[in-house]
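[1] A structural model of the following input is requested.
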Amino acid sequence: MGKNGKRIGLALSGGGYRAAAYHLGTLRALHKMDLLEKVDVISSVSGGSIIAAFYLLHKDEPFEQIEQSFRKCLAHSSLWGAILNLAIVFLLPALLGIFVSGWCLFLYLLLYWGFYLIPSSKWIALYYDRLFFGKKKLKDLPDSPIAGINSTNVATGRLFTFSKQDVGGYDYKENGRSSIKGEEIPISFAVASSTCVPSIFSPTQIAKRYYEEGKYKDTLLVDGGLYDNQGAYILTESTNKLYRVENVVISDAGNTRPDIKGVRNTICLMLQSIEILMNRIRTIQIRTNIYNRTKKNSAYYAYVSLLWSEWNSMVDRFMDNIKKENVPELVLSAHRISLDDVIAFREKNDQNAKFRIEECFKKSIGWQVLLDSAPSKELHEIALSVGTNLTPLSKRKIDALSAHSEWLTELQIKTYLPHLLH
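    Below is the predicted model:
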């Protein structure tokens, strides 16, 4: 909880291992700023769910130890089990019969029983257990911060959230209580549900044994990024008070750079199409959360994006947000910026007022010291080159991703959430 008595939420976006490594830097920055222990809720989707669950399981350990352990995990792939399963399946035609008859039967089985024939998400969950979670269950998560591991429920068209305190969502509640007994659900299953990209991994389903008697409802869970690619929805828009917060740090590892060089088949084309869809969702969320403040959505945001690199323009962005009335009065006051200067700048474009605001802001955040320690363009290019997948990452790539987010997280919190520090 912040110094203003309001709850703090951390949203970790999707993006495979790239996202997991990127968010490592965000956690490191929060730790160094003495804010990590004050976070009340961590909401995650897709690749962000990997590091969210891992951190929460080890939160009582020294942060440096958590980071080193997680870095070692990122050096291993989570895909080999699914690849092996796929290879075995494609040998079926040879086992079922020779050539035409075998392939016809295989295609029939694949079309009608594909999820059972290729349960790739089950294999991913097994590897998640081996690499990250050690067969821990939702009941093993800490009471605080509250975890919100998000997936998209195709059966309802809504978000489906796993946490220690509550599993499901609006569609699975009776008298305000979930009909799903989530304590025994493996964390690996929750994270697999959050990361299973459609067309690549099979969807997951909550087994009947986890429901209260007579209250079973169908689920069909896929990647949480299809509904909310930043993990911010339950923190600011959900009606569930368990997750609602007033201060939000969004760590967004999305990369909107299209890469058509690798699009050589239908699966790659589908992946690229899904990436475009998720980028569109991200754009809408940014507009809604940051640039359209309402009584319903009046949270304070610090937005951290992998796509940002023009550090010298960050002060100009802040001034532009003041001009457009996107900087709340609480934030201006925390920077000790004169409201008279703000009015003069907005209404009369008073350049003297603008200069005073800029100088006050730079002094408040220690701008020159921050600028001198900014990550290089070379590091940023390395970070942007990392794809959206679950293949091993080199130390160089992890360093590049985490350095970018660590620096930008510090800057954005000092800029847009200064009331948490002062």
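
[2] From now on I want contacts and neighbour counts done on CA atoms only, so please keep to that.
    Noted.

[3] Quick check: the gap between residue 127 and residue 285.
    Distance, residue 127 to residue 285, by CA to CA, to the nearest Å: 32 Å.

[4] show me where this protein has strands.
    8-12, 41-45, 146-153, 158-162, 167-168, 173-174, 177-178, 221-223, 247-252, 300-305 (DSSP state E).

[5] Save the ones you listed as JSON lines, and put in distance to residue 374 and mean neighbour count too.
    Shown next, in JSON lines, are the strands of the chain (distance: least, CA to CA, whole Å; neighbours: other CA atoms under 10 Å):
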{"stretch": "strand 8-12", "distance to residue 374": "22", "mean neighbour count": "28"}
{"stretch": "strand 41-45", "distance to residue 374": "26", "mean neighbour count": "31"}
{"stretch": "strand 146-153", "distance to residue 374": "31", "mean neighbour count": "29"}
{"stretch": "strand 158-162", "distance to residue 374": "36", "mean neighbour count": "24"}
{"stretch": "strand 167-168", "distance to residue 374": "40", "mean neighbour count": "24"}
{"stretch": "strand 173-174", "distance to residue 374": "47", "mean neighbour count": "12"}
{"stretch": "strand 177-178", "distance to residue 374": "46", "mean neighbour count": "16"}
{"stretch": "strand 221-223", "distance to residue 374": "33", "mean neighbour count": "29"}
{"stretch": "strand 247-252", "distance to residue 374": "17", "mean neighbour count": "27"}
{"stretch": "strand 300-305", "distance to residue 374": "14", "mean neighbour count": "22"}
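
[6] Out of the ones you listed, flag the one nearest residue 315.
    strand 300-305 (14.5 Å; CA to CA).

[7] Report the inter-axis angle for the closest one versus strand 247-252.
    10 degrees (axes from the mean of the first three to the mean of the last three CA atoms, to 10 degrees).

[8] relative to strand 8-12, how tilted is strand 300-305?
    20 degrees.

[9] which strands and helices sit next to strand 300-305?
    Other elements packing on strand 300-305 under the criterion 3 or more CA pairs under 8 Å, 6 or more residues apart in numbering; DSSP states H and E are strand 247-252, helix 395-416.

[10] Nearest approach to residue 377 belongs to which of the strands of the chain?
    Nearest of the strands of the chain (CA to CA): strand 300-305, 14.7 Å.

[11] Identify the residues contacting the closest one?
    Contact partners of strand 300-305, identified using CA atoms under 8 Å, 6 or more residues apart in numbering, comprise 246-254, 289-290, 328, 405, 408-409, 412-413, 415-417.

[12] before we go on, could you also do this sequence so I can check it against the first one:
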Amino acid sequence: MASQHEKFSLIDEAKIYLRGAAYNNDKILALYQSLESSNQFGYAAEVVNKYLGELEEQGEQITDEAYQVLVRNIYKDTSLSSYFKYDKAINLLRSDCSLDTSTSCETVGLAGAIYKYKWKFDHQIQNLYTSLGFYKKGYNLWTQNIVTNADTDLGYTAINYAYISELIVAQFLEHFASFDAVSEETILRYNNAQTARQKIVEAYIKDIDAEKPEFKTAVKSDWQYATLAEAFFGLRKYKQALFFIEKFIAKQTINWKLKSFAQQLNEIAHFQNLEKDNSGTSTNTFITEALDKEMQHSCLRALDSKRYENSSAVGFVEKSVQKKGLALSGGGFRASLFQIGVLAALAEIDELRDVEIISCVSGGSIIGAYYYLHLKRLLEEKTESDITKDDYINIVKEIEVDFLKAVQTNLRMQIFTNVFDNLKMIFSSKYSRSYRLGSLYEKHFYLPLFNKDKTEKRTDLFMSDLMIKPKDAPDFSISQQNWERTNKIPQLILNATCLNTGHNWQFTASWMGEPPTYLSKDFDVKQRLRRMYYKDAPEGYTAFPIGNAVAASSCVPVMFEPLVLKKLYPKIDVELVDGGVHDNQGIASILEQECDCVYICDGSSQLPDNSKTTANEFSLFYRVDNVVQERVRETQLLDLKARKYSSIITDLKIMHLKKELPQEPLSWINCDDEERKILQHEIKKDDDLLDYGIMKNVQKLLSEVRTDLDSFNDIEAYALMYSGYRQTMNAFKKDVKDYKNNWNFLQVEEYCTEPDKKQPLIDQLNISCSVPFKLVRKYKALQWFLKALGLAALLFAIKFVIDKWDEDISIKYGAVAFVIATFVLGLFSKFLAKLLDINGYVKKILLLITLATVGWLVFNA
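    Sure, this is the predicted structure:
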């Protein structure tokens, strides 16, 4: 496999050619082959496409083989949306390779592969049967060709025809075997698979029962080893399969070929185990007596030799073949704390190691980046084979302590504590409250964690510092090697909103910008701001601070100014605001990455009922904005449920703070029509436990806790964590009694579950929805003291006015004239109205100076 340096060199060479450099045919051939071998299918496709265009301009005949290369690189390109690339590839085969009438095994084999992967993407049964049809056509062509010695396919379509046939068998067993006998059609498909495999080994091997089989003729391609290994494995001849597995691995250095072979063999192992469990009355239906689990695992271990070469483990551990995505929503520190509980549960049930995508928004970005730094430390200090479930649990245990301490430093109130930063915010157009917020994130959250136990302390951190280099694979590539790992290295995506285009803006460890997929050219005609690797970014952006990325994701409009990126694109100043403006749940990035399993951790605020008339225009605007946000949230979650129902995604878990808190429908005045009971959800009483084990009144108050960057005390924080923990355990159908980890947040368990012990938590949560005067609301004595103080001040003012009642006040005519003139001009002058407006420049500066001065005095006195 190419190193990172070699990969970037190839990409640079491809860019030179694509910009117009003249390359000869041999150089172009070598370039696209090297790109393809390095998993750079996108650049390989562009190089081949440009080359074919040049040939067409020159009037040269283009062969089917050239179009086949283009098609192969298009459908394998992970940077393209699966909604687009598979249809594009099939259309090219139809238009340029005469797919419908083709007698080329390569052409119909490509079509079979495209529909196979299309089925794996959307799970629509018609795609699976279309794949079977093309592979069957290729299989029939192959059987004819081996008789006439015209075999160019080397059994590729035959082995995949066998695989798809058995896959359909497995689909029947998974979905119908529990209430229906194994059908004749199912048995026929299984027999077809075994017949095809038998034909393959007989076509190429002298003695198929020999432990070290010999080829009848010279080996024409390394793929033959993989084909024969899969054929023998499917026939349950594991010794012969192991022989060819080792041959293939020894000769194969191209990662995508190893991945494709290994994943298909693992799936066949799953089929075999499924067939054994559903063998029915006839034990010979699926030749289950030949299933040797020990030898089966030996074959799979050989495929995964890197994982086991330095391991003392003797068993076999299955790796997840599904792509799992975790979405951490916005909602300030409330969301962050709720999400710590979710992480705790995922660690306990050993799900965290399988997560490949972490999509974060606002408060979710704060905790997401923090968790990622912890994970980076673990994966860089321990080898793959030494990492256990306990390591993930220990990470979250550290987070529940240290993250809460950082939250309790009260970031919101620290924004104006530094006099020099205050002056920069007032007088510099390049520094705002959002940048100040980013520096506070780094100071209190990320730098202490990154510098922990290090002799050389860093004073700043950049997004590229999040790049994980595993201890046992320093040149690791997520796109090429993550499939090999049991402990996946997730891709962290921090989502912001670009005000210039309205699109989602993403920060990752290696690039930033707007993603190329899931922007519909039919409906969205706005420009897309192309994403860039940091190393290719303009001056000033090659090292982008982590704090600024998190601040961009969490700078709530109005409360914070947009984070402005100047001189990044021509003639445009990029303005970034809170990612929740575009997608507060982080779902868009999860879908863009095409995850099979989706876990949504939603700690965001949801629209409350409003029984009163909207007070004024500002309140009306605020309410309307909340309605729009709520509608977007509902639409996204309904879309996810629809994808689950249609099997586009295979698993969906949604944890949110209003879960199981429905309200009864409200009938009109004088209504005599009874509400239909069949439509009603069970409405539990306040002290009743919800399905996930928290009292209803406690959960309702938790759902009303403030969503900002305010400080949280222990009892508030632990209650939020406990809610996330219990919801997640319930979603995965796990009994918390089976897990004995001593989480700090379990200190509030009795407050959340026992009615006679709930009051301390209830009292705290009743004031947690408020931002100002929480201290006053908490202590009755303080309330009475302030009331007495206010009453005394009022009495003093009344006495002062009474004492001075008959005295004159001297006011100059000039002052009266100034007030009147200002009022009159304000009615007719837009300029003066703006000058007097709080958002006007002069008052804005005065306000900032006041806040900055008071803030510095309060926190530095």
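
[13] about what we covered before: deepest of the helices and strands packed on strand 300-305 of the first structure, which one?
    Across these, the average number of neighbours (mean count of other CA atoms under 10 Å) peaks for strand 247-252, which reaches a mean of 27.

[14] against the second structure, where does that one fall?
    Alignment of strand 247-252 of the first structure against the second structure: residues 597-602, by TM-score structural alignment.

[15] what separates the matching stretch from the chain centre, distance-wise?
    9 Å (CA atoms, centre = their mean, to the nearest Å).

[16] and it, how far from the first structure on average?
    Comparison of stretch 597-602 of the second structure with the first structure after fitting gives an average deviation of 0.5 Å (mean CA distance after the TM-score superposition for the first structure).

[17] Just the residues contacting that stretch, thanks.
    Against stretch 597-602 of the second structure from outside (CA under 8 Å, 6+ apart): 322-330, 335, 339, 342, 585, 587, 590, 649-657.

[18] ok, now stretch 82-91 of the first structure?
    Residues contacting stretch 82-91 of the first structure (CA under 8 Å, 6+ apart): 117-121, 123-124.

[19] out of residue 127 and residue 285 of the first structure, which sits in the busier spot?
    residue 127 (22 against 18; other CA atoms under 10 Å).

[20] what's the burial count for residue 784 of the second structure?
    Neighbours of residue 784 of the second structure (other CA under 10 Å): 12.

[21] same thing with residue 189 of the second structure?
    What residue 189 of the second structure shows, counting by other CA under 10 Å, is a neighbour count of 18.

[22] Okay, helices next: where are they in the stretch 301-422 of the first structure?
    Counting by DSSP state H, counting those that start in this stretch, residue ranges of the helices within the stretch 301-422 of the first structure are 314-323, 329-334, 339-348, 351-365, 367-372, 377-384, 395-416.

[23] Deepest in the core, which of the ones you listed is it.
    Counting by mean count of other CA under 10 Å, helix 395-416 has the highest mean neighbour count of the helices of the stretch 301-422 of the first structure, with a mean of 23.

[24] Run the angle between it and helix 314-323 for me.
    Angle between the axes of helix 395-416 of the first structure and helix 314-323 is 40 degrees (criterion: the same axes, to 10 degrees).

[25] and the angle from the lengthiest helix in the second structure to strand 597-602?
    Of all the segments of type helix in the second structure, defined by DSSP state H, the longest one is helix 617-645. Compare the direction of helix 617-645 of the second structure with that of strand 597-602 by the same axes, to 10 degrees and you get 160 degrees.

[26] check the fit of helix 617-645 of the second structure onto the first structure and give the mean distance.
    Compared with the first structure after the fit, helix 617-645 of the second structure shows a mean deviation of 3.5 Å (mean CA distance after the TM-score superposition for the first structure).

[27] So which bits of that helix are buried?
    The neighbour-count check on helix 617-645 of the second structure (16 or more other CA atoms under 10 Å) flags 623, 626, 629-630, 632-633, 636-637, 640-641, 643-644 as buried.

[28] Give the other helices and strands that it contacts.
    helix 580-583, strand 651-656.

[29] Where does the longest one end up in the first structure?
    In the comparison with the first structure, strand 651-656 of the second structure aligns to the range 300-305 (TM-score structural alignment).

[30] centre of the chain versus that stretch, how much separation?
    With CA atoms, centre = their mean, you get 13 Å for stretch 300-305 of the first structure.

[31] helix, strand or coil for residue 225 of the second structure?
    helix (DSSP: H, G, I helix; E, B strand; the rest coil).

[32] residues touching it, list them.
    244-245, 247-248.

[33] what about it, distance to residue 249 of the second structure?
    9 Å.

[34] Repeat that for residue 709 of the second structure.
    Distance of residue 709 of the second structure to residue 249 of the second structure, given as CA to CA: 53 Å.

[35] what do you get for residue 175 of the second structure?
    From residue 175 of the second structure to residue 249 of the second structure the distance is 35 Å (CA to CA).

[36] Between the two, tell me which one has more neighbours.
    Set residue 175 of the second structure next to residue 249 and count neighbours by other CA under 10 Å: residue 249 wins out with 19 against 10.

[37] residues in the first structure aligned with the helix or strand hosting the more buried one?
    For residue 249 of the second structure, the element it lies in under DSSP states H and E is helix 238-251. Across the first structure, nothing matches helix 238-251 of the second structure (TM-score structural alignment).

[38] Mind giving me the packing neighbours of that helix?
    Packing contacts for helix 238-251 of the second structure, counted by 3+ CA pairs under 8 Å, 6+ apart, involve helix 223-234, helix 293-303.
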